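Q: Structure here, sequence nowhere to be found:
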């Protein structure tokens, strides 16, 4: 422990060695799912479903891709991201306490980090991607750290249960409402999306697209970060799991991780099947009530996202005592630099896909866009591996830690990011 005028210094996050594999693997793979989830937004110039951005037309390969994404990706990735975000905050808070940092200083560190994430998210939305999640998670983190980081484990689980219960009620009311609508024949569609929601991809004028992104971003920060409930619930569960070191010591929690992985993924995938079948036209007669799947997907997506995290905990347990192969090395390299790779996806996607750039979003179908998204992720993998071989963190990780830990310019490069973001 380093002492400065009798006070312990804020300690930076873990280095690249001695890290549990599960969080890095989960974040690295999660970024592939994020690319697959986000890029359909750029398929502008065609009619889309009321429950997402997937086009209602397309070839057979397009329909297959749409169904797979609805079942396994849409609304499933962000709870996974939120859980890992909460896990990382709790790990940082725990390690500051282990280092002897006074609790008020550790608390302010977390809140400073959340504030800077909101700032990063604003710049990200201003320049590239209105669907940014950094601001949403930063705002959620500010509120939940203030309310819950000092609370007991039981309190975390109770409030996570309350949030889950509210989501279940919303889904149930939506299903009842859809049934009434179909039974009575009354139209109750969700209506067209506001123009600013799609204009950031379809606008040819860069300034118009920027204005649309700045209108969309605050809505998502509030709707996804707080009012959507799935993100706060996942963050609270991440707090609890980090206190128990579930992903750092997965062997101890295999009897928890296995049923959570099986049940969570099963609920998520089975729950997405009706939406997928309705979207591709196999399940007919639901055109007037497609909006029902927006709330149903939230609760099934929460279960699936937590299930995905549990699955990577089990994978991490299997890999703990094994030498890392090239696949594990590559995916974990991305996970260690998740902030840089997340924003890097937008750097690669927006200028190529949006109408103000090359406009490839109007050319691709769903299958072509999924291939493009995978290619974008592979580019970030190549960059992350190159940085890993040189022992360098991601540039945005360096910038964030300089701002959060207030390290000198020379020292910042020697401190590595937290085990889960």
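A: Looks like it came in fine. Nothing here was measured: the structure is a model prediction, and the numbers come from that model.

Q: Only C-alpha atoms from now on, for both contacts and neighbour counts.
A: Fine.

Q: Surely residue 21 and residue 323 touch.
A: No. The criterion here is CA atoms under 8 Å, and residue 21 misses it with residue 323 at 11.3 Å.

Q: which SS state does the nearest residue to residue 387 once chain neighbours are set aside fall under?
A: Among residues not flanking residue 387 along the chain, residue 393 sits closest, at 6.6 Å (CA to CA, 6 or more residues apart in numbering). Recorded secondary structure, residue 393: coil (DSSP: H, G, I helix; E, B strand; the rest coil).

Q: Residue 393: neighbour count?
A: Look at residue 393: counted by other CA atoms under 10 Å, it has 22 neighbours.

Q: Residue 334 versus that one, what's the distance?
A: If you measure residue 393 against residue 334 using CA to CA, to the nearest Å, the figure is 10 Å.

Q: Show me where the stretch 1-150 of the chain has its helices.
A: With DSSP state H, counting those that start in this stretch as the criterion, the stretch 1-150 of the chain has helices at 21-38, 60-72, 77-98, 103-127, 134-148.

Q: Tell me which of these lies nearest to residue 379.
A: With CA to CA as the criterion, residue 379 lies closest to helix 21-38 of these, at 10.9 Å.

Q: Run through who's touching that closest one.
A: 69, 73-74, 77, 80-81, 84, 131, 247-248, 308-309, 312-317, 319-320, 328, 331-336, 338, 341-342, 345, 370, 373-374, 376-377, 419-421 (CA atoms under 8 Å, 6 or more residues apart in numbering).

Q: try it against this one:
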């Protein structure tokens, strides 16, 4: 049963790696803007419009929650819940602290040198906080979950106020935003090494400052992952099919309609930010909840999938998930080389459909490489470095 359980988790992590690729590609080509997909205009080919709609509706805000959830689950599995009290737990915590410290350094380098949208830095910061919950009783985890949930409600109230401000922006402010989209698109896709580096650093540290409002959501997802392991939802899914069925129904009847609405609003914003921007700002508020709910539906699908389907998916996706960190960092290197001004500059040449085509090709390449590598090694290259750093002195 242990192999089957890890197979589902690895497959789910592999799906998330590729889902995140579909979301991140726009930042490498277009830059760090409120309108993720840039401006395509009302004469954009139908395929480009379909791509924007599909990525917004089914990928954006859906896959980082899966990773955060699995991060928390991994923490619970590594620290053993209440099974390792005393000195043994202290040793585990020391090792885990080194792992998080390494992740923080990796994230800072990744964000500064490759990808301003780096998520590792935020995960590491939140990981230090999560470490304080190692060895706690289940009741303590539930109490912490309630406090973090209340904090998230407060953040949502603040975001509601911010959303109102965005919806009432004067037309000249929207016009400036359109000019900014054009500027960053040209800079990232055609700029020099120095120009791109300066812009990336500015965007990365700006994102870190904004992560103050993002951390509570990550903390909540971490604790949900911990709880899913402690209660067996993730590790013994066959015993909790009814629970995952209810999650799936909630994602279908609540998450799906709201995310389809967001796909439509994001497309309108990409076609004409002047007309579609206010509606996109309004719908984006609901996606803060609907996105993670849809992500929970994806997890439920994997947890409820029959064994024959899991075996078929796992052949290609489980190796990707087993070396998720390596694949995540490799995507940044490849996107920088393929799309930006310091490489082949395809970001200035390709349509939106073309950018997704690049993603699909990279998915095939990473799936093939991951399968080849994991036949010969027990873990990915970056995972091996990470483990070596965190090994007991």
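A: Cool, the structure landed. Model, not experiment: these values are computed from the prediction.

Q: since we're on the closest residue to residue 319 of structure 1 other than its chain neighbours, how many residues are nearby?
A: Spatial nearest neighbour of residue 319 of structure 1, excluding adjacent residues (CA to CA, 6+ apart): residue 21 at 7.4 Å. Residues lying near residue 21 of structure 1 (other CA under 10 Å) number 24.

Q: Quickly note the distance from the equivalent of residue 21 of structure 1 over in structure 2 to residue 113 of structure 2.
A: The alignment partner of residue 21 of structure 1 in structure 2, by TM-score structural alignment, is residue 7. In this structure, residue 7 of structure 2 and residue 113 of structure 2 are 33 Å apart, going by CA to CA.

Q: Next up, the contacts around the counterpart of residue 150 of structure 1 in structure 2.
A: Residue pairing (TM-score structural alignment): residue 150 of structure 1 is matched to residue 136 of structure 2. Counting by CA under 8 Å, 6+ apart, residue 136 of structure 2 makes contact with 81, 82.

Q: leaving aside the residues next to it on the chain, what's closest to the residue positioned nearest the centre of structure 2?
A: Closest to where the C-alpha atoms of structure 2 average out (CA atoms, centre = their mean) is residue 64, at 2.1 Å. In space, and not counting its chain neighbours, residue 64 of structure 2 is closest to residue 20: 6.9 Å by CA to CA, 6+ apart.

Q: Please compute how far stretch 317-336 of structure 1 lies from its chain's middle.
A: Chain-centre distance of stretch 317-336 of structure 1: 21 Å, with CA atoms, centre = their mean, to the nearest Å.

Q: do the same with stretch 61-74 of structure 2
A: 7 Å.

Q: start and end residues in structure 1 for that stretch, please.
A: Under TM-score structural alignment, the match for stretch 61-74 of structure 2 is residues 75-88.

Q: Give me the contact list for that stretch.
A: Stretch 75-88 of structure 1 is contacted from outside by 23, 27, 30, 33-34, 37, 137, 141, 230-232, 234-242, 268, 297-298, 300-306, 308-309, 418-421, using CA under 8 Å, 6+ apart.

Q: coming back round to it: what does the residue nearest to residue 64 of structure 2 align to in structure 1?
A: In structure 1, the residue matched to residue 20 of structure 2 (TM-score structural alignment) is residue 34.

Q: What is the burial count for that match?
A: 20.

Q: mind checking how far residue 188 of structure 1 is from residue 223 of structure 1?
A: Counting by CA to CA, the separation of residue 188 of structure 1 from residue 223 of structure 1 is 22 Å.

Q: what do you get for residue 206 of structure 1?
A: In terms of CA to CA, residue 206 of structure 1 sits 25 Å off from residue 223 of structure 1.

Q: Ok, residue 3 of structure 1 next?
A: Distance, residue 3 of structure 1 to residue 223 of structure 1, by CA to CA: 43 Å.

Q: More neighbours: which of these two?
A: Remark: of residue 3 of structure 1 and residue 223, residue 223 carries more neighbours, 14 against 9, as counted by other CA under 10 Å.

Q: what's the matching residue for that one over in structure 2?
A: In structure 2, residue 223 of structure 1 lands on residue 210 (TM-score structural alignment).

Q: Great, nothing more from me.
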